[in-house]
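# this one's structure only:
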């Protein structure tokens, strides 16, 4: 698996952004020194949203993160060191609580910038900005849910530029967690794809199967187990396609395609509401008719389906 893969082209969040400069995380007073440098760029993460500069109608630029210089109040918040760009400019994230309900719609901040979630804007950002957003969101999510030591229960303290939490009572160190999930297209001998609707999903929302890696399990074994558990199929020829950070809240999605040994389904009703095999023409027809909804452009699920279909879902003309 190389650093970059073209197996799933244009996969959002999957390409490098900043140089993380992990060796700098242990520098004494790193965050304080960067906050004192007016050249440092700061991304404010407010809950799951950040400020984004969105061009007006007819604008010639793509949306971009609304980065700013450090402010005096930043030192009172959780500050995360994200890395540096090729010019040596350092980037920090400042994690703040979510906005009050009245401001949660992502309205304008100063008439130009608007608050957006990664799901809303990630596919439209540059590789650098999308990676900055994803990294900041994943780290802030981890800090929000790992405030106390799992050994003794004492409140832990962020150190190493936000890449570690240390317990002041027993000196134990706790690192950010990433949960690994496999996500896969299942193809039968007629070259049909299996799409399923999860329990609790709305009508018409179909996607590929996915599930979390279990302890002591290889990725290929997880693919085979999840498919068998959810739809009762035995699979073969598990092929890696690509992977994508998925900070909702702290995952990485590892994409595969696999072949089913039969087409007879046996659904796990607690997980799967319905599942269907689709030919390419059938899928195009019901997508054009609005009978199924496509996954967002941000997701690896969409790219996996497009790989099987042979073209971008945007090329399917509504009926």
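Structure received. All values derive from a computational prediction rather than experimental measurement.

# all contacts plus neighbour counts: C-alpha atoms, from now on.
Fine.

# for the longest strand belonging to the chain, packing partners?
Using DSSP state E, we find that the single longest strand of the chain is strand 235-246. Strand 235-246 sits against helix 219-231, strand 251-260, helix 300-309, with contacts defined as 3 or more CA pairs under 8 Å, 6 or more residues apart in numbering; DSSP states H and E.

# quick one: it to chain centroid distance?
Taking CA atoms, centre = their mean, to the nearest Å, one finds the center of strand 235-246 at 16 Å from the center of the full chain.

# before we move on, what about stretch 72-79?
Using CA atoms, centre = their mean, the offset of stretch 72-79 from its chain centre is 26 Å.

# Second structure follows, compare the two:
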């Protein structure tokens, strides 16, 4: 996705993560003969996941030949450029013993920034690893679950009910006020109490049952800042398996501007003009989200171009 602004053509990095997706080969997940054949292929590659963590080597992802993979749950990720990719999910013992070497997805984001071609594969692998980690027993009867369909399904051995991976829809929004495009136009950013001084981001929250995405935007903005939102327009989306979210990005127009902080998750919220945002980013007093985040793309699409600095 690109936008043409007064600063030229602006690309949105979070969409690079899905620009060239892998073929997930969903129809082949139950073909045991085909799965064994592709696992034994000399060019097949596997990512080892210990619990929910991955160990990069030399600042890069460590894709191994399948012949060197440890024992564990084999998960078919799919095919890209003729290569079949897998993940093997093992117990968390190795990651626990070598905690600094094995990173969760958030710790891997700097690695993925330099290897966006493989980012969708890693998101796929860790999303499934998180699901297997959290889904230990049948939610209907409490029975034992067994993996099938190359790691993409769990079935209860007692009642037979199948379970499938879930993605929780979460909205993330850039709220703006004032005449669009004018020097006085402002956008709303907030900060969590645990963040370092100067770090701000777009507001976000989960969609509730029976709620439209647009209404979730309006509700979350009001709950977190006290600002009323009217028009809501879709921007784009990003997989965000931390542990199982799909981030749906929106631009929103404020109908009120008075800020009231009643939500414990938001320590501060402020309006920023483009000039204030540029000055803060250049001086380091305003620290914005990293480049692989849809939040960064929302901010820069409103600002009209790249900004310095990031988390």
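Structure received. Everything quoted here is computed from the prediction, not taken from an experiment.

# Mind checking the TM-score on these two?
Overlay of the two chains. TM-score (TM-score structural alignment, normalised by the length of structure 2): 0.86; 294 aligned residues with a CA RMSD of 2.4 Å.

# check the fit of the longest strand of structure 1 onto structure 2 and give the mean distance.
Aligned to structure 2 and superposed, strand 235-246 of structure 1 gives a mean residue distance of 0.8 Å (mean CA distance after the TM-score superposition for structure 1).

# give me the stretch of structure 2 that that strand matches.
Mapping strand 235-246 of structure 1 onto structure 2 (TM-score structural alignment) gives residues 229-240.

# Compute the first-to-last residue distance for stretch 160-168 of structure 1.
By CA to CA, to the nearest Å, the extent of stretch 160-168 of structure 1 from end to end equals 14 Å.

# Check stretch 220-230 of structure 2 too.
13 Å.

# Nearest residue to residue 257 of structure 2 in space, please, no chain neighbours.
residue 227 (5.7 Å; CA to CA, 6 or more residues apart in numbering).

# Report the secondary structure state of that neighbour.
Here residue 227 of structure 2 takes the coil state, with states given by DSSP: H, G, I helix; E, B strand; the rest coil.

# thought it was touching residue 258?
Yes. Assessed by CA atoms under 8 Å, residue 227 of structure 2 is found in contact with residue 258 at 6.3 Å.

# More neighbours: these two, which one.
Neighbours were counted for residue 227 of structure 2 and for residue 258 using other CA atoms under 10 Å; residue 227 has more, 21 against 11.

# For residue 252 of structure 2, see how far away that one is.
11 Å.

# Give me the number of neighbouring residues for residue 119 of structure 2.
Neighbours of residue 119 of structure 2 under the rule other CA under 10 Å: 22.

# Would you mind finding the match for it in structure 1?
Checking TM-score structural alignment: residue 119 of structure 2 goes with residue 130.

# With adjacent residues omitted, what lies nearest to residue 148 of structure 1?
residue 155 (4.3 Å).

# Need the counterpart of the one you found in structure 2.
Per TM-score structural alignment, the equivalent position to residue 155 of structure 1 in structure 2 is residue 144.

# Now do the same contact list for that match.
136-138, 156-158 (CA atoms under 8 Å, 6 or more residues apart in numbering).

# So what touches stretch 285-292 of structure 2?
So stretch 285-292 of structure 2 is in contact with 13-14, 17, 109, 113, 198-201, 277, 280-281, 295-297, 309-311, going by CA under 8 Å, 6+ apart.

# Can you list which of those residues are found in helices?
13-14, 109, 113, 277, 280-281, 295-297 (DSSP state H).

# ok, of these, which one's closest to residue 151 of structure 2?
Nearest to residue 151 of structure 2 among these is residue 109, at 24.0 Å by CA to CA.

# and that closest one, how far is that from residue 208 of structure 2?
28 Å.

# Neighbour count: the two, which is higher?
Taking neighbours as other CA under 10 Å, residue 109 of structure 2 and residue 208 compare with residue 109 leading, 18 against 13.

# Quick one: map the more buried one onto structure 1.
In structure 1, residue 109 of structure 2 lands on residue 119 (TM-score structural alignment).

# contacting residues around its match?
Per CA under 8 Å, 6+ apart, neighbours of residue 119 of structure 1: 296, 298.

# repeat for the one 3 residues further on
Residue 122 of structure 1 is in contact with 12-13, 130, 133, 298, counting by CA under 8 Å, 6+ apart.

# I'd like to know which of those residues is nearest to residue 98 of structure 1.
Ranked by distance to residue 98 of structure 1 (CA to CA), the contacts of residue 122 of structure 1 are led by residue 133 at 15.4 Å.

# For that closest one, pull up the helix or strand it's in.
If you go by DSSP states H and E, residue 133 of structure 1 is part of helix 127-145.

# Which strands or helices does that helix pack on?
strand 41-46, strand 78-84, helix 118-121.

# Now do the first one against helix 127-145, angle only.
Relative orientation of strand 41-46 of structure 1 versus helix 127-145 (axes from the mean of the first three to the mean of the last three CA atoms, to 10 degrees): 50 degrees.

# quick one: the residue positioned nearest the centre of structure 2 from residue 134 of structure 2, how far?
Nearest to the geometric centre of structure 2 sits residue 240, at 1.7 Å (CA atoms, centre = their mean). Relative to residue 134 of structure 2, residue 240 of structure 2 is positioned 16 Å away (CA to CA).

# just residue 151 of structure 2 next, same as before
14 Å.

# try residue 63 of structure 2
In this view, residue 63 of structure 2 and residue 134 of structure 2 are 25 Å apart by CA to CA.

# Wait, residue 193 of structure 2 touches residue 267, no?
Yes. Counting by CA under 8 Å, residue 267 is a contact partner of residue 193 of structure 2 at 5.0 Å.

# Mind checking which of the two has more residues around it?
Neighbour comparison, residue 193 of structure 2 and residue 267: the larger count goes to residue 267, with 16 against 12 (by other CA under 10 Å).

# which position in structure 1 aligns with that one?
In structure 1, residue 267 of structure 2 lands on residue 273 (TM-score structural alignment).

# Return the distance of that match relative to residue 259 of structure 1.
The gap separating residue 273 of structure 1 from residue 259 of structure 1 is 22 Å, by CA to CA.

# how about the helices and strands packed on strand 235-246 of structure 1 in TSV, adding distance to residue 48 of structure 1?
Formatted as TSV, those follow (distance: least, CA to CA, whole Å):
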stretch	distance to residue 48 of structure 1
helix 219-231	29
strand 251-260	15
helix 300-309	20
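
# Out of the ones you listed, flag the one nearest residue 182 of structure 1.
Closest among those, using CA to CA: strand 251-260, at 4.8 Å.
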